[in-house]
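K.L.:
Model the following, please.
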Amino acid sequence: MLVDDSAVVRQVLSAVLSKDPDIEVIASASDPIFAMDKMNQRWPDVVVLDVEMPRMDGITFLKKLMSVRPTPVIICSTLTEKGASTSMQAMAAGAVGIVTKPKAGLKGFLEQDAGEIIQAVKAAASADMRRVKALSMASLNPTAKLSVSEAIPALEARGTVAMSVTTDKLVAIGTSTGGTQALELVLSALNRTTPGMVIVQHMPEKFTAAFADRLNKICPIEVLEAKNGDRVINGRALIAPGGRHMLVKRSGAQYHVEIVDAPPVNRHRPSVDVLFRSVAKCAGANALGVMMTGMGDDGALGMKEMHDAGAETLAQDEKSCVVYGMPKEAVKLGAVDTILPLKDISGMIEAYGRKNT
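P.N.:
Down below sits the predicted model:
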């Protein structure tokens, strides 16, 4: 079901979704009041929801929906500064995904970005709503799937090879659908002695800054949207900015991040595979790789490289995942040493930090 006060947007989104034979638009509504009347007649598997609408705003409707009958909801909004903040509130209320609605150029959206909304709807449909409590977000890029080497051919030349032993450890985390809530639970349980962390959460451009700022306010550790050259240090988590890749490079025994513009990898930018592969090359056995909830296989190959380079690796278990996709693919490749429920991941990270090198 589509809920948006713009008739043009409803028409365009309906045409976008109709491109996929597995998706049926059963109804549309101009505001939440009309939407609830139609939903009582036939309940949808996924709702695509605007935020600012007459009679009832989208966030109020979302909260009402989650209390009555939890249903996967994708927020479709513009990327203004205010919109980013509003959409973060929607994630906290229980939305499982977000796609960018252009301020103009709906024809271009229909022709060029159909894959984004289609993949977001499919990801939402597979979400385990029992696990969706707050801050779930996914952003899938429809661009053709590329490997890390194709997207960033000079990766091998970045930084130097890993040191065999160093006291400077790091933790690399990859996640997608359901990951914002999962990251909040993990990061809020860590202390400032925790090894520095580098994180890829599939999220659109401009939203990662608001997400990092929110986490920084509620977590004991420092959480930042990564900037080129930021150092990976104890008690700090760097989140890859939406729309750009993040790599780790080494200078002496210290680690820094490099933010690069390059094509999407596995249809994602930032990509977990890009991050994990750089960690495998620059940190090797001095790193811990963590794969959490998410749709697809981004990061599986990179985690296998980390594993083969001597890094410790762990994955979130199926029962605690909103979508058991990315961890499952890593396990299938033999890239995972340990499988844990979400509640135990922070303890594992801290235990890793206490190990002697």
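K.L.:
all contacts plus neighbour counts: C-alpha atoms, from now on.
P.N.:
OK.
K.L.:
elements contacting the helix or strand harbouring S85?
P.N.:
S85 is part of helix 81-93, with elements assigned from DSSP states H and E. In this structure, helix 81-93 packs against helix 58-68, strand 73-77, helix 207-218, with contacts taken as 3 or more C-alpha pairs under 8 Å, 6 or more residues apart in numbering; DSSP states H and E.
K.L.:
Tell me the spacing between the nearest residue to V99 once chain neighbours are set aside and G83.
P.N.:
Nearest in space to V99, with sequence neighbours left out and distances taken as C-alpha to C-alpha, 6 or more residues apart in numbering, is C76 at 5.1 Å. The spacing between C76 and G83, counted by C-alpha to C-alpha, to the nearest Å, is 10 Å.
K.L.:
out of these two, which sits in the more crowded spot?
P.N.:
Between C76 and G83, counted using other C-alpha atoms under 10 Å, C76 has the larger neighbour count: 22 against 15.
K.L.:
one more to line up against the first:
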Amino acid sequence: MSIRVLVIDDSALVRNLLKRILDQDPQIKVVGTAADAYIAREKIKKLHPDVLTLDVEMPKMDGITFLQNLMRLHPMPVIMVSSLTAKGADVTLKALELGAIDFVCKPQGDFSGSLESVSEEIVQKIKTAAKANIHAAGRKRTSAPLTVEEKQTVDAVIPATSKRQGVTGLPPLLAIGASTGGTEAIKDVLVELPTDMPAIVITQHIPPGFSTAFAQRMNRLASLTVHEAREGQQILPGNVYIAPGAQHLLVARNDKGYYCRLSNGPRVNRHKPSVDVLFRSVAQTAGRNATGVILTGMGDDGARSLLEMREAGARTIAQDEESSVVWGMPGAAVKQGAAEQILPLNKIPATLIYLLSSKGKTKPASGSLQRLRAATAASPSFR
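P.N.:
Got it, this is the predicted structure:
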């Protein structure tokens, strides 16, 4: 059965291009287009689409106002079509906060060539959105299997090693990875963490420009100091470092402690920045001094390297299916045995505070699991 899509954009050129791209996939059918929110409202009633693509900037009623009304009166999966500008990034992050599943960037200039170049991404995001249960916290997706080349590209950025790190005296380090739904999930974690947390490094699948706006937004909302990571930047307690769009973030070590390394290496698991790259670097650099968290996201980026972190002695957490927008990445981590604990999103901050405190630094013996569950009030699932 085809996924029924309604395309909403004030540009006839963009409407036609999106329709042409989407109609090429046999699993998708564009049932209609609309030039503004008022036309869209009537077509939603008449055509009953499964997914909307929604322009941010439209006449009569802007995309954010329309989305806000839609999620209140008739919630359904929405993919935002945003311009690659600072304003577009801020508005798109607001749309994700209001309930949009994901976004694609509307490039400047040559719409035809640029949109065609990301046609695979657009199609995949429509398919992901169609599997979302907008009325529940949990949303499901199955992703296409990766090719052998895609599975191996992490080695091109940071080679694997069997050496187990964990030098005495190294400070604790928290690494977080996320994709679809991750901007809000990361926010929900960071705003609950105190200023005396260890350093935090984050990879969120996000394009250039948007990562800057995302880091700035997190800095406004969280009590921690949040940065878009820079090459050579020292990684300090009480600070958060977010991978810039289109660059991998790695953690390295010098005589002062941890510092940020940025890489322009190849895409890993179709992504740059890649969670697998970050997690492997943390496994090799911090070892048992680290804690890894994998949050909502499509695909399986981060799952293999979270397992490497666990094998190096790190504590590891995966977000549970019910609270994930897409249980792809955390689900893959659970399947591979990479997750020591599987937790709902709202229990992750308290668990991290406990694990990174002096009481939680040592892995519990089996007899103390019940006491740990009571202490965190998180009812974690240890694996």
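K.L.:
Show me the strands in the stretch 1-150 of the second structure, by range?
P.N.:
Counting by DSSP state E, counting those that start in this stretch, the stretch 1-150 of the second structure has strands at residues 3-8, 28-34, 51-55, 78-83, 102-106.
K.L.:
How far off centre is the last one?
P.N.:
I take that to be strand 102-106 of the second structure. In terms of C-alpha atoms, centre = their mean, to the nearest Å, the centre of strand 102-106 of the second structure is set 14 Å apart from its chain centre.
K.L.:
What is the burial count for the residue mapped onto N40 of the first structure from the second structure?
P.N.:
Taking TM-score structural alignment, the alignment pairs N40 of the first structure with K45 from the second structure. Applying other C-alpha under 10 Å, we find 10 other residues in the vicinity of K45 of the second structure.
K.L.:
cool, M129 of the first structure as well?
P.N.:
For M129 of the first structure, the count of nearby residues is 20 (other C-alpha under 10 Å).
K.L.:
how much space between the aligned partner of it in the second structure and I158 of the second structure?
P.N.:
Residue pairing (TM-score structural alignment): M129 of the first structure is matched to I134 of the second structure. According to C-alpha to C-alpha, I134 of the second structure stands 38 Å off from I158 of the second structure.
K.L.:
and the gap between the match of N40 of the first structure and N16 of the second structure?
P.N.:
Per C-alpha to C-alpha, K45 of the second structure is found 22 Å from N16 of the second structure.
K.L.:
follow-up on the earlier one: whereabouts in the second structure does the helix holding S85 of the first structure align?
P.N.:
Residues 86-98 of the second structure are where helix 81-93 of the first structure lands when matched by TM-score structural alignment.
K.L.:
which residues touch that stretch?
P.N.:
When contacts are defined by C-alpha atoms under 8 Å, 6 or more residues apart in numbering, stretch 86-98 of the second structure is touched by residues 56, 64, 67-68, 71, 80, 82-83, 102-103, 181, 183-184, 209-210, 213-214.
K.L.:
Give the buried residues for that stretch.
P.N.:
Buried residues in stretch 86-98 of the second structure, counted by 16 or more other C-alpha atoms under 10 Å: 88-93, 95-96, 98.
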